[in-house]
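Colleague: here you go, sequence then predicted model.
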Amino acid sequence: MIRDSEQRPHQRLDVWRDGMALVEAIYRLSEGFPESERFGLAHQMRRSAVSVPSNITEGAARRSRQEYLRFLSIARGSLAELDTQMELAIRLGFRQRSDAPLELLNRCFARLNALIRSIDASAPTRTSPRATPHESLIPNP
């Protein structure tokens, strides 16, 4: 097992871990979709799910807070897409409302929103010498 000190910054984020678990759950869920949906809704749900931890990772690797927030916003947009796609899967009879991915999706939304608020609230003011526009407060290994 990798120790926290050996992990990349994004791997220490609970929202990234939840996003990865969500991807796994969506892949498992969509395996049960009809074969005719292999390149339809199942494919789109998988792409949306993969986009969440991918954008969290890419944002964490950027050098500015503004870029980080932009990628977190893209991840949140992907979660919203996935939410709609999961609703479509219910309406089309491909899944039940009680499926576990919904709980993971809700937890990802909550944690992602909290992270965005936290980063946004920690933004330095013009008079604060904490960071320049090109300096990231997010540690890199």
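Modeller: Yes, it's here.
Colleague: alpha carbons only for contacts and neighbour counts from here, please
Modeller: Noted.
Colleague: which SS state does Asp99 fall under?
Modeller: Following DSSP: H, G, I helix; E, B strand; the rest coil, Asp99 is assigned to coil.
Colleague: what is the neighbour count of the spatially closest residue to Gln11 that is not a sequence neighbour?
Modeller: Leaving aside its sequence neighbours, Gln11 sits nearest to Arg17 (CA to CA, 6 or more residues apart in numbering; 6.8 Å). By other CA atoms under 10 Å, the residues close to Arg17 number 15.
Colleague: just want the most central residue of the chain.
Modeller: Val52 (2.9 Å; CA atoms, centre = their mean).
Colleague: for Gln85, see how far away Ala121 is.
Modeller: 32 Å (CA to CA, to the nearest Å).
Colleague: can you check Asn55 too?
Modeller: Distance, Asn55 to Gln85, using CA to CA: 19 Å.
Colleague: what about those two, which has more around it?
Modeller: When neighbours are counted by other CA under 10 Å, Asn55 comes out ahead of the other of Asn55 and Gln85, with 21 against 17.
Colleague: dropping in the other structure now:
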Amino acid sequence: MFLQLAHTRLIVFARSRDLILESYSLTRYFPESENFGLTQQIRRAACSIHLNLAEGCSRKSTAERNRFFEIARGSLIEVDTAVGIAIALKYIPDEQLENIKVLIIENFKLLSAMIH
């Protein structure tokens, strides 16, 4: 935020932040019984994507960068899986699915392209 480093100008960095905001927005309406379950899991995993991306960009070696990008992609898969559970439990109305779907797919493509 205060450090204007190169990774803050990456499209994937902006889109992973969008995913965090959308995740918080969607989970805001989950049942109170999920406060320490799916709500927190989705939010933590979404933040993990963004944070691991930032940390990976700070690494000097390709192997280290890739490892953090792989962790970020794994967290994205975790978000996707947890959202799938929330859908099955009918916590997310169909009309609210499009944004999260687009963000998950876009982030997956962008992160995958960064791993070499």
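Modeller: Cool, got the structure. Just so we're clear, the structure is a prediction, and the values are computed from it rather than from any experiment.
Colleague: by contact count, what packs against the helix or strand harbouring Phe108 of structure 2?
Modeller: For Phe108 of structure 2, the host element (DSSP states H and E) is helix 97-114. Identification of packing neighbours for helix 97-114 of structure 2 by 3 or more CA pairs under 8 Å, 6 or more residues apart in numbering; DSSP states H and E yields helix 11-27, helix 62-88.
Colleague: give me the neighbour count for Val102 of structure 2.
Modeller: 12.
Colleague: how about it, what's its match in structure 1?
Modeller: Here Val102 of structure 2 is matched to Glu103 in structure 1, going by TM-score structural alignment.
Colleague: ok, its match to Arg8 of structure 1 distance?
Modeller: For Glu103 of structure 1, the distance to Arg8 of structure 1 (CA to CA) stands at 26 Å.
Colleague: contact partners for the counterpart of Val79 of structure 2 in structure 1?
Modeller: Matched across to structure 1, Val79 of structure 2 falls on Leu82, judged by TM-score structural alignment. Residues near Leu82 of structure 1 by CA atoms under 8 Å, 6 or more residues apart in numbering: Met45, Ser48, Ala49.
Colleague: mean per-residue distance, the helix or strand harbouring the last one to structure 2?
Modeller: Read that as Ala49 of structure 1. Ala49 of structure 1 is part of helix 41-61, with elements assigned from DSSP H and E. Compared with structure 2 after fitting, helix 41-61 of structure 1 deviates on average by 0.4 Å (mean CA distance after the TM-score superposition for structure 1).
Colleague: run a quick neighbour tally on the nearest residue to Val12 of structure 2 once chain neighbours are set aside.
Modeller: Leaving aside its chain neighbours, Val12 of structure 2 sits nearest to Leu110 (5.9 Å; criterion: CA to CA, 6+ apart). By the measure other CA under 10 Å, the count of residues near Leu110 of structure 2 is 17.
Colleague: ditto for Phe13 of structure 2
Modeller: Neighbour number of Phe13 of structure 2 under other CA under 10 Å is 20.
Colleague: many thanks, have a good one.
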